[in-house]
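> got a predicted structure plus its sequence, pasted below:
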Amino acid sequence: MRYDDQSALIAMRLKYGTRLGLAILIAEHLQKFAAECSENSVIVPVPLHRSRLWLRGFNQSVLIGRELSRSAGIGMNHDVIFRHKPTPLLRGMSGTQRRKTVDTAFALRADARLAIAGKSVLLVDDVYTSGSTSNACARLLKKAGAEQVLVFCWARVISDFENG
C-alpha cells in the first residue's frame, strides 16, 4: 500500500510503539500475494543490527515474516543474511545517502547458499522507501543463488516523480 499518514502510523506503532499485534495485520495483507508464489519459496526478513535489536527488543520484519510464514505455509529463514555494520536511522536521508549507508551493511552467512539456492525468496520489510535496503539484501541473496527475490513490504513510498 502507499505510504501515507495511515500506513505510516501502523508501521511506526509496530516498530516503535511495540504494538506487536500489528505484525498480524500486516501479514494478513501480504498473504494474498504469498499465495501466488511458488512452492519453492522461502521468507527472509530484512535483518537488524544486533545493537538495534537489543535496543528495540525485536525485529519487526521477523515478526511480520513469522506471521506470513504461519498463514501462507511458507518456511522462513532469518539467518541467511545479517547486518554486520550498524547504520544510523535512514529516516530523512536522500536515496543516494541511503544507498551509501546500507550498501555494505549486510553480509551472507556461511551456509546461505544451502538455504536459498534455486529458491524464490520473499524478502520481508515493513516500509520500502528508496529501495536501498531491499536492493542491498537482494544482491546478496542473488549472489547466494536465489532464483528470484520478491520484496514484500507493508507500505511503499511513492514519490511525486513516480506519480507522473
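In hand now; what should we look at?

> rest of the way, CA atoms for contacts and neighbours
Noted.

> now for Pro47, how many residues are close by?
24 (other C-alpha atoms under 10 Å).

> mind checking how far it is from Thr101?
15 Å (C-alpha to C-alpha, to the nearest Å).

> also Leu9?
Taking C-alpha to C-alpha, one finds Leu9 at 25 Å from Thr101.

> the two: who's more crowded?
Taking other C-alpha under 10 Å, Leu9 and Thr101 do not tie; Thr101 has more neighbours (19 against 13).

> try this one next to it:
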Amino acid sequence: MDASTDGQAPPRANPLRAALLACYGVVSHAARTALDVALPTLCVACREPVAGVGVCADCWTKLSFIERPYCPRLGTPFVYDPGTNMLSMEAIANPPAYQRARAAVRYDDVAKVLVHALKYQDRTDLAPAMGRWMARAGTELLDGADVLIPVPLHWRRGWSRRYNQSGALARIIAGQSGVPIVPDALRRIRPTRQQVGLSKNDRARNVQGAFKIATERTSRIQGRRVIVIDDVLTSGATVDACARVLLRAKAAQVDVLVFARVVDTMKAPI
C-alpha cells in the first residue's frame, strides 16, 4: 500500500536504506533494486516485508476507519443509523465543552502502533498519511474553520521528544485544508502525568489548570472558530480542558479533530 493519496497506508521509511541512498546520491535502477532486496521495506505494524512502502495488506484491513452514522457531537460511531441529528446517550448525559469531535479511525491494535511510532519512535514520516486521513474525517469541521491549534506538550516533555506529534499532524492538515495553524496559541503551563492507566475522573483532574492562552495570541482566538488537533481521544479530558481555556478566551466555537479515538461499543446506542 502506498501513501500517495487519501485512503492509502502510511509509509515506513527504513533509516539504513535512506542513509545509504543519501550517501550514494542518485543511484542506478539496478543499485536501487539491490537495496530493495537487501533492505526490504517493513510494515510499521507487524514488521513483515511489504512491496513498496506502507502498511501490509493484512494490517491495512485491520484499520477501522470511522464513517457515518456517528454521533454528530462526539463523532462516536453508531451500531445502526438512528436518524438525522440523533445524539448518543453520552453526549446527552455528559456534553463536552467542545462543539464537535471527529476521528479518522478507531483506536485499535494497528492504529495504536501507528500512534506510538509517531509519538515515541521519531516516526514523523507517518504524519503525512495520518494527517490526510484526519483532514478527510474532519471535512465538515474544516469547512469554515479559522484556525488549527495543536494540543501542546509541556516544555520538558517537548525537549525530550524533540517534536510535538499533534503539531506535526496539524501542519499536514493545514496544508491539506488551507486553515492556518497557530502552534503556540496554547501552552501547557505545568507537567502532567501520562493519562494512560488513569480513570476518567483522574484524567480530568490531571489536566485541570494545565493549559493557558499565550497572551500575544489572544487576537488569533477571539471570535474565531477553532479546531483543536490531537493524536488520540480517550476520555476527552485533555481536549475538553483545552476547549474550556479557548472558550474563556472568547473563541466563537471549538471543535476537535484527532487521528484515533477509543470507542466503547457497550456505550453505543441500541
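Structure's in. What do you need? This is a predicted model, so every value here is computed, not measured.

> got a TM-score for the pair?
Superposed pair, TM-score by TM-score structural alignment, normalised by the length of the first structure: 0.94. Supporting alignment: 164 aligned residues with a C-alpha RMSD of 1.4 Å.

> how many residues are close by the alignment partner in the first structure of Arg136 of the second structure?
In the first structure, Arg136 of the second structure lines up with Lys32, judged by TM-score structural alignment. Applying other C-alpha under 10 Å, we find 13 other residues in the vicinity of Lys32 of the first structure.

> three-state assignment of the residue nearest the centre of the first structure?
What sits nearest the mean C-alpha location of the first structure, by C-alpha atoms, centre = their mean, is Asp125, with 2.3 Å. Secondary structure assignment for Asp125 of the first structure (DSSP: H, G, I helix; E, B strand; the rest coil): strand.

> that one pairs with which position in the second structure?
Using TM-score structural alignment, Asp125 of the first structure pairs with Asp230 in the second structure.

> got a list of what that match touches?
Asp230 of the second structure makes contact with Pro150, Val151, Gln165, Ser166, Leu169, Val239, Val256, Leu257, Val258, Phe259 under the criterion C-alpha atoms under 8 Å, 6 or more residues apart in numbering.

> so how far is Val37 of the second structure from it?
37 Å.

> ok, the aligned partner of Thr18 of the first structure in the second structure to Ile229 of the second structure distance?
Matched by TM-score structural alignment, Thr18 of the first structure corresponds to Asp122 in the second structure. Distance check for Asp122 of the second structure against Ile229 of the second structure: by C-alpha to C-alpha, it reads 19 Å.

> so for the two, which sits in the more crowded spot?
Taking other C-alpha under 10 Å, Asp122 of the second structure and Ile229 do not tie; Ile229 has more neighbours (27 against 14).

> thinking that one is in contact with Ala260, fair?
No - the pair Ile229 of the second structure / Ala260 is not scored as a contact, 11.2 Å apart, by C-alpha atoms under 8 Å.

> which helix or strand contains Glu67 of the first structure?
Element membership for Glu67 of the first structure, per DSSP states H and E: helix 60-72.

> what span of the second structure is that helix aligned with?
With TM-score structural alignment as the criterion, helix 60-72 of the first structure aligns to 165-177.

> quick check: the matching stretch compared with the first structure, mean distance?
When the first structure is overlaid, stretch 165-177 of the second structure sits 0.6 Å from its aligned residues on average, using mean C-alpha distance after the TM-score superposition for the first structure.

> residues contacting that stretch, please?
Against stretch 165-177 of the second structure from outside (C-alpha under 8 Å, 6+ apart): 118-119, 124, 127-128, 130-132, 134-135, 142, 148-152, 179-181, 183, 229-231.
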